[in-house]
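1. Let me see the structure of the following:
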Amino acid sequence: MSASAPHSSTSHPIPPHVGGGERRWQIVLLLLLTAAAFRLPGLFYPSEEYFDEVYHAKTAKQYLEGQPPTEWVHPPTAKLLIAVGVWAFGYEPWAWRLAPAIAGTLLAPVFFLFARRVLPTERAALLASVLLLADGVYLVQSRIAMTNIFAVLFQVSAALAVLRAALAERLPFLEMSLAGVLLGLALSTRWTSLWAWGFLGLVLVVVRKRRLTSPGCSSTIRPRRWSPSSATSGTTTRT
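-> This is a model prediction of the structure:
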């Protein structure tokens, strides 16, 4: 009587992208809450204008009062956004710093979504986002009534929209329109955002050309994804 061969079960690897969408939005929420925890508390200190707040916060108030602006070097969008807090809560330190703090809070999850597009793994994108959160420059710019943080938020958001459009089968109207609006907001915040127009335009042309003319061209930009054929070899493909 021959012994029967033991039953062997073959383990099937779980595709890395299964549940990835839900996990991605969990990370987005975590980054949003973490950024808010470091940017929103204590906006009332110091209790007076400091550094360039003497120009930007005061100009926001002057816009509300219909007076000629003190600061006119850069376009008005950021100062108008600062004015929203002043209009809603009065000319208080935390009120004129509220809009920059919100912009700095939103920057973290937007940057993660952008990094997820250009880096090969979710872990790398998360690490890049953590480094952004830990950067003192972005923390300070998020807690002071200045224009820089608005420009960065609009530029990164525009870059995400442009990249999504460039990697699509056909140029999507929504992403291209959104990119145009965001680039317009960036330029209407700081003139230095003009470089983003040229750079992102070049990115769109180069990526789009490779996307259409070279097989697998998007593999140099888009994250790696699991495919059934790679399950047994332990490798991943990019789409």
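2. switch to C-alpha atoms for all contacts and neighbour counts from now on
-> Fine.
3. Give me the three-state assignment for the spatially most central residue of the chain.
-> By Cα atoms, centre = their mean, the chain has its centre lying nearest to residue 110, at 2.4 Å. Per DSSP: H, G, I helix; E, B strand; the rest coil, the secondary structure class of residue 110 is helix.
4. okay but it is in contact with residue 158, surely?
-> No. Look at residue 110 against residue 158 with Cα atoms under 8 Å: they stay out of range, at 10.1 Å.
5. I'd like the structure of this one too, to check against the first:
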Amino acid sequence: MADTAVTERPAAQAPPARPSVLLELRRRTLWLSRYAGWLGPIAVALFAGVLRLWNLGSPNAFVFDETYYPKDAWSLFQQGYEGVWPASANDQILAHPQVIPLTSAPAFIAHPPLGKWVIALGEAAFGLHPFGWRVMVALLGTLSVLMLARIGRRLFGSTLIGCTAALLMSVDGLQFVMSRTGLLDGLLMFFVLAAFGALLIDRDRVRARLAEPGVDGDRVNLGLRPWRLAAGLLLGAACSVKWNGAQILAAFGLLTVLWDQAGRRAAGARFPLRSMLRRDAAPAFGSLVVVGALTYLASWSGWFATSGGYDRQWADGRPGLLPAPLRSWWHYQSEMWHFNTTLTTPHTYQSNPWSWLVQGRPVSMYWQPVPTGQQGCTSSGGCTTQILALGTPLLWWTACFALAYVLYRWFFRRDWRSGAVLCAVAATYLPWFEFQQRTIFSFYMVVLVPFLCLAVAQMLGAMVGPAGSTPTRRAVGSLAAGGIVLAVMGCFLYFLPLYTAEVIPMSVWQDHMWFTSWI
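-> Here you go, the predicted structure:
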């Protein structure tokens, strides 16, 4: 039987599969996820910067204590020390900024000079007028938003949580007002937050070093730690703006050595406390306290380099072991200490620290009545314009619950991240309870704002739930967390006219006064 050849036709090859639209879109936007850790924070910072720089020169007036610091800054820039200004200086500066009525006579100043040197940079670039003395504070306030986003990302391991914290701070009324005012507290906040971030980077690098194979947690020397040195420099700068930085330096110093102890324990150290005390405590003291003290001393370089500053010649003719300039400087520091710890002169807007977290008594930085027919006022009842240093109420009230949550996380779950936030909160807030008889104001709490926002962002992240949660759980949590953020932003917009000295009818102003203590 003849064999029959069977020839099979080759099967037609299917055309190459085309990637789905979603996969292609993901491939094309992969770079976004690669750089999301920077793109998100930068976007939030740009939003904050537009808010803070927009119409920064208005009002054309000295707002609250701007009657002191911008003039001190100009004196430093011109002659190296703060001088006395004539009583008519305010009107002359605002009306004729090209004519500066400065005298060379020294003036007693109650705060160190660095913050005023920072303000002087803006005045050197733009002149002695409102935009000039506010611009550096506004720029550093904006940079603080960027730093907070990156700090939150590093602290919680989530770009979203970091950006949420930064977004909340960008719409906090207190940080907004203090970023648009030529005062010192916003600058103090910048240096404190930067120091916190530097210590956080140092912690992560130390943990990576201790996790290397073969490392003995008891015996390893951690070597040079540049980020902790940077933290010492920044904390010294904080003290050189206001003395409030000193207690923060002490708290952050304790925090970093406790982190070292915990790191050595995680690396298998049998005696982590003893190892920390032997190998880490002294370097930490040098990096933070010694570097901070040298930074503080350097901030007085203008006073040392000239001969006309307040008390500059006090030690001349008085015997002593130290050089006369140092003894004169020390005497000046003692006078500053006496002034800052005994000031009890009553003030309309002073308040007790117990009321600060709930914004019980905000400070009116600027207020002017506007008659009908002037400055665009069409209300028959007249108008007003005000700058009120009021933290966005919904944010601060939410933060009270967030602090309780963070305290729970630290105490019961031993969450180190919550402990870090609580350490910063305690360092910036609790010391004020020792000065309840002193004349103090709620706007000092601008230094606390970044850490309140971190606490709120952490709580919102917990509301959303971990990645392994059910879709329904995450959807409900995301809606709740997003609703809180939107409510805070809406509250900020509602009070924005009172943050920017917008002319509004008196009836509208009264509607914004939710409590009589705000008036």
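6. For the two chains, what TM-score is obtained?
-> Scored by TM-score structural alignment, normalised by the length of structure 1, the superposition of the two chains gives a TM-score of 0.78; 207 aligned residues with a Cα RMSD of 2.6 Å.
7. Looking at the alignment, what corresponds to the residue nearest to the centre of structure 1 in structure 2?
-> Taking TM-score structural alignment for the superposition, residue 110 of structure 1 sits opposite residue 147 in structure 2.
8. if I look at that match, how far off is residue 128 of structure 2?
-> 29 Å (Cα to Cα, to the nearest Å).
9. How far off centre is the one helix or strand residue 102 of structure 1 maps to?
-> Taking DSSP states H and E as the definition, residue 102 of structure 1 sits inside helix 98-118. Here the centre of helix 98-118 of structure 1 is set off from its chain's centre by 4 Å, with Cα atoms, centre = their mean, to the nearest Å.
10. do the same with stretch 176-193 of structure 2
-> 7 Å.
11. do the same with stretch 188-205 of structure 2
-> Between the centre of stretch 188-205 of structure 2 and the centre of its chain there are 11 Å (Cα atoms, centre = their mean).
12. Please, where are all the strands along structure 1?
-> 224-225, 237-238 (DSSP state E).
13. Which stretch among these is buried most, on average?
-> Comparing those by mean neighbour count (mean count of other Cα atoms under 10 Å), strand 224-225 ranks first with a mean of 18.
14. re earlier: got the strands of structure 1 as CSV, with distance to residue 134 of structure 1 columns?
-> Formatted as CSV, those follow (distance: least, Cα to Cα, whole Å):
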stretch, distance to residue 134 of structure 1
strand 224-225, 27
strand 237-238, 30
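15. so which of those comes closest to residue 114 of structure 1?
-> Of all those, it is strand 224-225 that lies closest to residue 114 of structure 1, at 14.9 Å by Cα to Cα.
16. helices and strands around that closest one, which ones?
-> Counting contacts by 3 or more Cα pairs under 8 Å, 6 or more residues apart in numbering; DSSP states H and E, strand 224-225 of structure 1 packs against strand 237-238.
17. quick one: the helices in structure 1?
-> 20-39, 53-65, 77-89, 93-96, 98-118, 122-134, 136-141, 148-166, 173-187, 194-213 (DSSP state H).
18. For these, give me CSV that also has distance to residue 222 of structure 1.
-> Below are these laid out as CSV (distance: least, Cα to Cα, whole Å):
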stretch, distance to residue 222 of structure 1
helix 20-39, 15
helix 53-65, 39
helix 77-89, 32
helix 93-96, 39
helix 98-118, 5
helix 122-134, 11
helix 136-141, 26
helix 148-166, 10
helix 173-187, 17
helix 194-213, 11
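19. which one of the ones you listed is the most hemmed in?
-> By mean count of other Cα under 10 Å, the helices of structure 1 have helix 93-96 as the most buried, with a mean of 26.
20. Could you tell me where that helix falls in structure 2?
-> Going by TM-score structural alignment, helix 93-96 of structure 1 sits over residues 130-133 in structure 2.
21. So which residues make contact with the matching stretch?
-> Stretch 130-133 of structure 2 has contacts (Cα atoms under 8 Å, 6 or more residues apart in numbering) with 56-62, 70, 119-120, 122-127, 182.
22. Same question for stretch 141-148 of structure 1.
-> With Cα under 8 Å, 6+ apart, stretch 141-148 of structure 1 has contacts from 39-40, 43, 52-53, 56-57, 78-79, 82, 96-105, 149, 189-190.
23. So which bit of structure 2 is that stretch matched to?
-> Counting by TM-score structural alignment, stretch 141-148 of structure 1 sits on residues 178-185 of structure 2.
24. Residue 194 is in contact with the match of residue 110 of structure 1, correct?
-> Yes. Between residue 147 of structure 2 and residue 194 there is a contact under Cα under 8 Å: 7.1 Å.
25. wait, what's in contact with residue 62 of structure 2?
-> 90, 130.
26. what does it align to in structure 1?
-> Using TM-score structural alignment, residue 62 of structure 2 pairs with residue 49 in structure 1.
27. swap in residue 456 of structure 2?
-> When structure 1 is aligned by TM-score structural alignment, residue 456 of structure 2 is left unaligned.
28. Wait, residue 456 of structure 2 touches residue 394, no?
-> No. Contact status for residue 456 of structure 2 versus residue 394: not in contact, 11.2 Å apart, counting by Cα under 8 Å.
29. neighbour count winner among those two?
-> Using other Cα atoms under 10 Å as the criterion, residue 456 of structure 2 and residue 394 rank with residue 456 on top: 29 against 18.
30. residues touching that one, list them.
-> 165, 398-399, 402-403 are the contacts of residue 456 of structure 2 under Cα under 8 Å, 6+ apart.
31. try 10 Å
-> Applying Cα atoms under 10 Å, 6 or more residues apart in numbering to residue 456 of structure 2 gives the contacts 161, 164-165, 168, 395-396, 398-403, 405-406, 450, 462, 481, 484-485.
32. Mind checking which of the residues you listed are buried?
-> 161, 164-165, 168, 395-396, 398-399, 402-403, 405-406, 450, 481, 484-485 (16 or more other Cα atoms under 10 Å).
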